[in-house]
Each structure stands twice: as structure tokens, then as C-alpha cells.
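Participant: Kindly generate the corresponding structure for this input.
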Amino acid sequence: MNRSMMDLWVGCFVALGGAALLFLALQVSNFSGSRISETYVLQAKFDNIGGLKVRGPVKSAGVVVGRISDIRFDAESYEAVVTMQIDGRYRFPKDTFAAIFTAGLLGEQYVGLDAGGSEKMLQGGDKIAKTQSAVVLEKLISQFLFSKAADGQDKK
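Facilitator: Predicted coordinates:
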């Protein structure tokens, strides 16, 4: 194999590696090449959003139905306000329940929508009234430890 043929193979290998790195970077950043054509905005207030991030998924029945477009702090109610862009193909009842879940044990957090039974549908700009905040593992562990410590002192 001569030198120019070897250089060609090395160049192809480097280009393939670069393309693979670009693909992985796009997958990790939640970038999707296809844009949702028509969306409507919903908002929900949570006491604690945990590690929820902008561009995170909004799912219903395990299907991505939208993306989180904004997260801000409401200084009057001391709650986090999450704004979601929902695909226009999907409509949800007024009594829909929004909760923050974690995908797997250490996975990303997302907003899950559980449809209610109301005949009236949410419109663009509406607020979801029923929400459940993220479960913070550190808080659960500390509550468990403090309750065990209190039980130990009661027995003395």
C-alpha cells in the first residue's frame, strides 16, 4: 500500500469519527432536526422542579408530545413556572395532571401529562392546575434518617 492510499484511509477514518461525535453531541443535547409545525403553550407551577431543563421532553403515555420552552421563578408565589410548547396534534382535557418524573434511576427529568376526564380542552396560554413536584432523593433520605433518629429517642 503506497503512502497516498494510506493517507486516504486515515482521512476517511477521521471523517467518520468526526461524524460520529457530531451525531452523539446532537443526541445528548436533545436537538431534533424536525420542527413541530403548530404548537400551543401551556404553563404549570411546581414547588420543586429538581433538575428539569429547558428543551426537556413533555410526555404523555410515554410519547413525546412537546418540549419545555421556559422555566422561571414566580417571586409572588415562590414557585417555579414551567412553560411548555405542546404539539398541536395533541389536545388535553382541562383537568390534566402534570408531574415531574425521572427517566430511569439517573436519567433526565421530564414533565409527564396524565389526561383527565373533562370534556373541555386546554387552550393555548392555559395553566395546568394540578401538579406534582419532582421527588428529590436527598430530601427523602433525610426524612427517613430523621424519622429513624426520632424513633430511637422515643424508645429510650
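
Participant: Could you use CA atoms for every contact and neighbour count after this?
Facilitator: Noted.

Participant: So which elements touch the lengthiest strand in the chain?
Facilitator: For the chain, the strand that runs over the most residues, judged by DSSP state E, is strand 63-74. Using 3 or more C-alpha pairs under 8 Å, 6 or more residues apart in numbering; DSSP states H and E, the elements in contact with strand 63-74 are strand 57-60, strand 79-87.

Participant: Could you also give me the structure for this second sequence? I'd like to compare it with the first:
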Amino acid sequence: MQHTSTQDTLVGLFVAAGIAGLFFLALKVSNLSSLTEKDSYTLIARFENSGGLKVKSPVSAAGVKIGQVSSISLDTKTYESVVKMSINSQYNAIPNDTTASVFTAGLLGEQYVSLEPGGSEEFLKNNEAIEITQSAIILEKAIGQFLFKSAEEKK
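Facilitator: Below is the predicted model of the structure:
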């Protein structure tokens, strides 16, 4: 069977399309697919333990992604995790009594910040802090407490 230049060109195009598809899949998985910077503002939340939360983890309200985590640092005075979140500017009416919690998507999925809006008529502004927070539940710690309590009950 002879190879023609048309066959070689088609195989080359097929391989190039496959490589381009893998490249876009890698961007999507690594949360780098949004290369354009949207208008946003920053909110800050302090957690006793932010668990496995990472930069670029989603921030959601009512199950809708409204932003992402922009930085995580440790306050060396209070030993709390300081989480800065970049919130899309179209969601600029978040009440100032909103609660922030760290949840896990599924049993072993990625962690994200969930915002539960309060009933206040005043809204959070750029660089303001969310006062009410709930830290991540560490699965190993919860299992350890369960085992410790069940061992005490048997005594």
C-alpha cells in the first residue's frame, strides 16, 4: 500500500487535533481555562483550619460558582488561615452577615468555599472580612473522634 501526501497530511492533522484537545483538557482540569481576568472584588475569611483548600478553588453561593480563592496565608498572631476570595463583580450584593464554610465536593472531592447569605440589608465591600466562618471538617479527625468515643463507651 502506497502512502500519499494526502494521507500523510490527514494523519498529521488528526495528531495535531489530538494534541490540541489534550492541551485544552489540561487547561480545564487545572482551572487555567479562564485566562481573561474578569471584574472582581476581594472578600476575606478567617478559618481555624482551611483543610485542603487551594488557590483557585471555587467559591459558591447556592451551588453557583461566584468566584475563586485568590490566596491562602497563615496569620502568625492568631494562627488562623486567612483566605482571600476573588468574587465576580456581578455578585456585589452579598449581605455583611454572610457565613463562609469550607466543604468537600463529594466524599473525596476537591474542597471549596460556600457562602451562605444572611438577611442584612448592608452588603460586603472590597477587602471586607466575613466574620462568621466554619472550618473544614477533617475526615481523619472525625473518624478518630468516633473511634475514641466508641472505645470509651465499651469501658
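
Participant: re the thing from before, what's the angle from the longest strand of structure 1 to strand 79-87?
Facilitator: Strand 63-74 of structure 1 and strand 79-87 are oriented at 150 degrees to each other (axes from the mean of the first three to the mean of the last three C-alpha atoms, to 10 degrees).

Participant: how big's the offset between strand 63-74 of structure 1 and structure 2?
Facilitator: When structure 2 is overlaid, strand 63-74 of structure 1 sits 0.6 Å from its aligned residues on average, using mean C-alpha distance after the TM-score superposition for structure 1.

Participant: that older thread, JSON lines for the helices and strands packed on strand 63-74 of structure 1, including distance to K148 of structure 1?
Facilitator: What follows is those, written out as JSON lines (distance: least, C-alpha to C-alpha, whole Å):
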{"stretch": "strand 57-60", "distance to K148 of structure 1": "37"}
{"stretch": "strand 79-87", "distance to K148 of structure 1": "30"}
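
Participant: now the ones you listed in TSV, with distance to K127 of structure 1 and mean neighbour count?
Facilitator: Formatted as TSV, these follow (distance: least, C-alpha to C-alpha, whole Å; neighbours: other C-alpha atoms under 10 Å):
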stretch	distance to K127 of structure 1	mean neighbour count
strand 57-60	15	21
strand 79-87	9	21
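
Participant: centroid residue for structure 2?
Facilitator: Of all residues in structure 2, the one closest to the mean position by C-alpha atoms, centre = their mean is S57, 1.9 Å from it.

Participant: Now do the contacts for that one.
Facilitator: Applying C-alpha atoms under 8 Å, 6 or more residues apart in numbering, we find S57 of structure 2 in contact with 68-69, 110-113.
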